[in-house]
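Participant: Need coordinates for the following:
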Amino acid sequence: MQTNLADFIRNTQAGQEADSILRSCVHCGFCTATCPTYQLLGDELDGPRGRIYLIKQVLEGKPATAATQSHLDRCLTCRNCESTCPSGVQYGRLVDIGRKVVEEQVPRPLSQRVMRTALKELVPRKWIFRPAMKAGQMLRPLLPKLLQNKVPLPQEAGAWPTRTHARQMLYLEGCVQPSMSPNINSATARVLDALGVQLFAPPKAGCCGAIRYHMNDQEGGLEDMRRNIDAWWPYIEGRDGIRADTIVMNASGCGSTVKEYGHLLQHDPVYAEKARRISHMTRDISEILPEFEEALKHKLKDFNGKRVAYHPPCTLQHGQKIRGKVEGILRAAGVDVQLCADSHLCCGSAGTYSILQPELSYRLRDNKISKLQATDPDMIVTGNIGCVTHLQSGTDTPVRHWIELLDAALQAPS
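Facilitator: So this is what the prediction gives:
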């Protein structure tokens, strides 16, 4: 694709990156076949090819409009299009650049500004989010259905391992996961403890940066990333008896972002090299456990053929390009794992998308649940807290993180 970027962005780092991405697109249209919003709406401008065209126009100097902003807002950033693009177009990076430029040109209505500011300020701060979630859980029966969907029932975290091990790994607690589903982190720690690995969360680490970065507060998101690097770095070099060789992620949305720290901070003279190393050290829990395949075979108890439908999160299968590992791990535990039809499609959670675009989000959720239920599962499992909560709001079938299932298998009596 030929480009002629406007002066305001041509010689900037963002402009140079956008120009390279735009030039790699050949407008073949393969991406439209796997775009969830295009499938729902049938509008070219609500598919990747159309959005790329809109971004190109804006970067070449055509003023953005409210319609431009709306089409970009409706993108889930699921990155399914990246998985099907034969030219390797980095659409996720391009849409972040385009959204920021459009945000600067198009003032949002007051209601949108209030909602987006509340999400950016509330969700990444655990000290605000935790009491807010506890209050929501106490008042849950009184809340309207839309709010109930975002407030899961209280869950016990279970025991945290107390043993020390020679091999140590760091992990990111996450913004919402400790309040909404605390057993996920505890289950991860128990599984690794059974395999001789000690898990440690540096206390000053916080939001991975995705919330603010993808809501066009990119500098705020980068500050979150720098804070995490500062929190992790002493324990990478060695402090208080901890010297970690890996950073574990059990929320694929966070993992996808942390793996991009090296790219997002590549021009930061202070953090570029540290960010590159952090990204290199970061691995989803599904990438780690195959290292312990033999140990798992000896420790796992048969699950008596429990039938499970697995939903691969977009941030795992498209963002991190990890496929097949979770299914293999669970099958080793005796679980009958099923993938539903169109397992590549998004469930509609997509971070804050389910709050900002509820109509589309719930249509995608209901489509996904109907296909998951068609496998006749005893349970639905996935690998991201957002997917867990979103799917559970639409079904009575239990929805869990897959690591909780593995933890239960390891804890089962002989």
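Participant: For the rest of this, base every contact and every neighbour count on C-alpha atoms.
Facilitator: OK.
Participant: The longest helix along the chain - contacts with which helices or strands?
Facilitator: When the chain is scanned for its longest helix (criterion: DSSP state H), the result is helix 218-237. In terms of contacts (3 or more C-alpha pairs under 8 Å, 6 or more residues apart in numbering; DSSP states H and E), helix 218-237 is packed against helix 210-214, helix 272-281.
Participant: Any chance you could list what contacts the helix or strand that it is followed by?
Facilitator: Along the chain past helix 218-237, the next helix or strand (assigned with DSSP states H and E) turns out to be strand 247-249. The set of residues external to strand 247-249 that reach it, using C-alpha atoms under 8 Å, 6 or more residues apart in numbering, is Met169, Leu170, Tyr171, Leu172, Gly255, Ile278, Met281, Thr282, Arg283, Asp284, Ile285.
Participant: Second chain to compare with the first, below:
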Amino acid sequence: MQTHFTEADLQKPHLREAERVLRTCVHCGFCNATCPTYLLLGDERDGPRGRIYLMKELLESRDDDAEVTRETQTHLDRCLTCLNCETTCPSGVQYHKLLDIGRAEVERRVGRTPKERALRFGLRQALVEPRRFKALLKLGQTFRPLVPGTLRDKMPAKPVEPGKRPAGQQHPRQMLILEGCVQPGLSPNTNAATARVLDRLEIGLMASPKAGCCGAVDYHLNAQQAGLDRARTNIDAWWPAIEDGCEAIVQTASGCGAFVKEYGELLAEDPDYCEKAERVSALAKDLVEVLREEDLEKLNVEASRKLAFHCPCTLQHAQKLGGAVEQVLVKLGFELAPVQNAHLCCGSAGTYSITQPALAHQLRDNKLDALEAGRPEMIVTANIGCQTHLNGAGRTPVRHWIEIVDDALCR
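Facilitator: This next block holds a predicted model:
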């Protein structure tokens, strides 16, 4: 793609990066064929190619250019950032990097309505602190009829009790775990089940109390510096264990895992953190990356359920681990129902299901139709956002896949 940035423009790092990404696009449109919002809406501006043109026009224009409108912001907001387009793109366009730049720029120029600002600020305050989120969740469950429907659907009536976690210190192999911000409240059994399964494989799992939200919520709501500050806090919290020989940093929410794996790139220009961030990203592993390297016969699993696996976008498109969980589940003896269009997003996409509820519900219902077509007993997934979003429909129960493995352990 031809660009028209001035020499002065290219002195700015974000425009220099934008030009690099734009010049890799060859206008082929293959991305539109796998874009969930384009397939729903049929509008070129709601597909990756159209959004790229909108961002090109935005970034090449002057601050006082009247062509930069709220309509441009609307089309960028509708993007799920599912990265399906990046998986499809034959030219390797790093669309998500351009989108981060474009969203920040249009927000700087156009701003937000008071209602939008309040919602985004509220999400950032409510979701990123586990204790605050648990308190708000408990309050919401107590006064459930008064909670707006978009939020009420995401509140489990009664989460699965976590059960006892093994101490794990007796094992020579030790790994860290990022507990997450909303998962301890919405699905407290997920990390407990992970600890029990890894304990069976003689792997100890330890949490760092000072580590918190991975930073993705802030970063993707255009509070990018706040997101990077959270990344730095986590690096500081994990570093002593890393220096002591910690083998890996396990993520049970694929959305968090995808973001932690980007720490090295996101902090590459920070002289105080660049090397540490790169080391943390190298150690970050989704849970399935750990299990698939182990002797799974040690788990002694009695698998009897028929499952449908929903592979989150952050697992298959961001982390390139599509098929990995399915292979582990089949190896353990579970029967998996076939799922059509497994590459398409369920509509959760971080806070998207709250900021864009109409589109998110359409995508959710389409995804559930595909998952339920094979008549599974249960749907399993690898990301808490997808889990709560799909469960909100009140159809087939949805849980994290490691909980089902834990349930099947012979004790």
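Participant: returning to what we had before: what mean distance separates the longest helix of the first structure from the matching residues in the second structure?
Facilitator: With the two structures superposed, helix 218-237 of the first structure lies on average 0.6 Å from its match in the second structure, counting by mean C-alpha distance after the TM-score superposition for the first structure.
Participant: Relative to the second structure, which residues correspond to that helix?
Facilitator: Under TM-score structural alignment, the counterpart of helix 218-237 of the first structure in the second structure spans residues 224-243.
Participant: For that stretch, what is the distance to the chain centroid?
Facilitator: Mean-position distance between stretch 224-243 of the second structure and its chain equals 18 Å (C-alpha atoms, centre = their mean, to the nearest Å).
Participant: buried ones in that stretch?
Facilitator: The neighbour-count check on stretch 224-243 of the second structure (16 or more other C-alpha atoms under 10 Å) flags 224, 226-239, 241-242 as buried.
Participant: The aligned partner of Leu59 of the first structure in the second structure: neighbouring residues, count only.
Facilitator: When the structures are aligned by TM-score structural alignment, the residue of the second structure matched to Leu59 of the first structure is Leu59. Summarising burial for Leu59 of the second structure: neighbours were counted as other C-alpha atoms under 10 Å, giving 23.
Participant: Hmm, Glu17 and Leu59 of the second structure touching each other?
Facilitator: No. Leu59 of the second structure lies out of contact with Glu17 (C-alpha atoms under 8 Å); the separation is 11.3 Å.
Participant: wait, isn't Gln2 of the first structure in contact with Cys25?
Facilitator: No. Here Gln2 of the first structure lies out of contact with Cys25, judged by C-alpha under 8 Å, at a distance of 9.5 Å.
Participant: Look at those two and report which has more neighbours.
Facilitator: For the pair Gln2 of the first structure and Cys25, the greater number of neighbours falls to Cys25 (20 against 11), based on other C-alpha under 10 Å.
Participant: Show me what the more buried one aligns to in the second structure.
Facilitator: Cys25 of the first structure maps onto Cys25 in the second structure when the alignment is built from TM-score structural alignment.
Participant: again, but for Asn250 of the first structure
Facilitator: Using TM-score structural alignment as the criterion, the counterpart of Asn250 of the first structure in the second structure is Thr252.
Participant: ok, its match to Cys85 of the second structure distance?
Facilitator: 24 Å (C-alpha to C-alpha, to the nearest Å).
Participant: what about Ile355 of the first structure, neighbour count?
Facilitator: The number of residues near Ile355 of the first structure, taken as other C-alpha under 10 Å, comes to 17.
Participant: I should have written Asn80 of the first structure there, sorry.
Facilitator: Other residues within reach of Asn80 of the first structure by the criterion other C-alpha under 10 Å amount to 26.
Participant: That one pairs with which position in the second structure?
Facilitator: By TM-score structural alignment, Asn80 of the first structure lines up with Asn84.
Participant: and that match, what is it in contact with?
Facilitator: Residues counted as contacts of Asn84 of the second structure (C-alpha under 8 Å, 6+ apart) are Cys31, Thr34, Cys35, Cys313, His317, His343, Leu344.
Participant: burial of the closest residue to the last one other than its chain neighbours, as a residue count?
Facilitator: To tie it back to what came earlier, the one meant is Leu344 of the second structure. Once flanking residues are discounted, Leu344 of the second structure sits nearest to Pro36: 6.3 Å by C-alpha to C-alpha, 6 or more residues apart in numbering. Residues lying near Pro36 of the second structure (other C-alpha under 10 Å) number 24.
Participant: my guess is Pro36 of the second structure contacts Ala349, does it?
Facilitator: No. Here Pro36 of the second structure does not reach Ala349: they are 11.7 Å apart, not a contact under C-alpha under 8 Å.
Participant: correct me, but Ala157 of the second structure touches Gln141?
Facilitator: Yes. The pair Ala157 of the second structure and Gln141 passes the contact test of C-alpha under 8 Å, sitting 6.9 Å apart.
Participant: quick one, which of the two is more surrounded?
Facilitator: Per other C-alpha under 10 Å, whichever of Ala157 of the second structure and Gln141 has more neighbours is Gln141, with 17 against 13.
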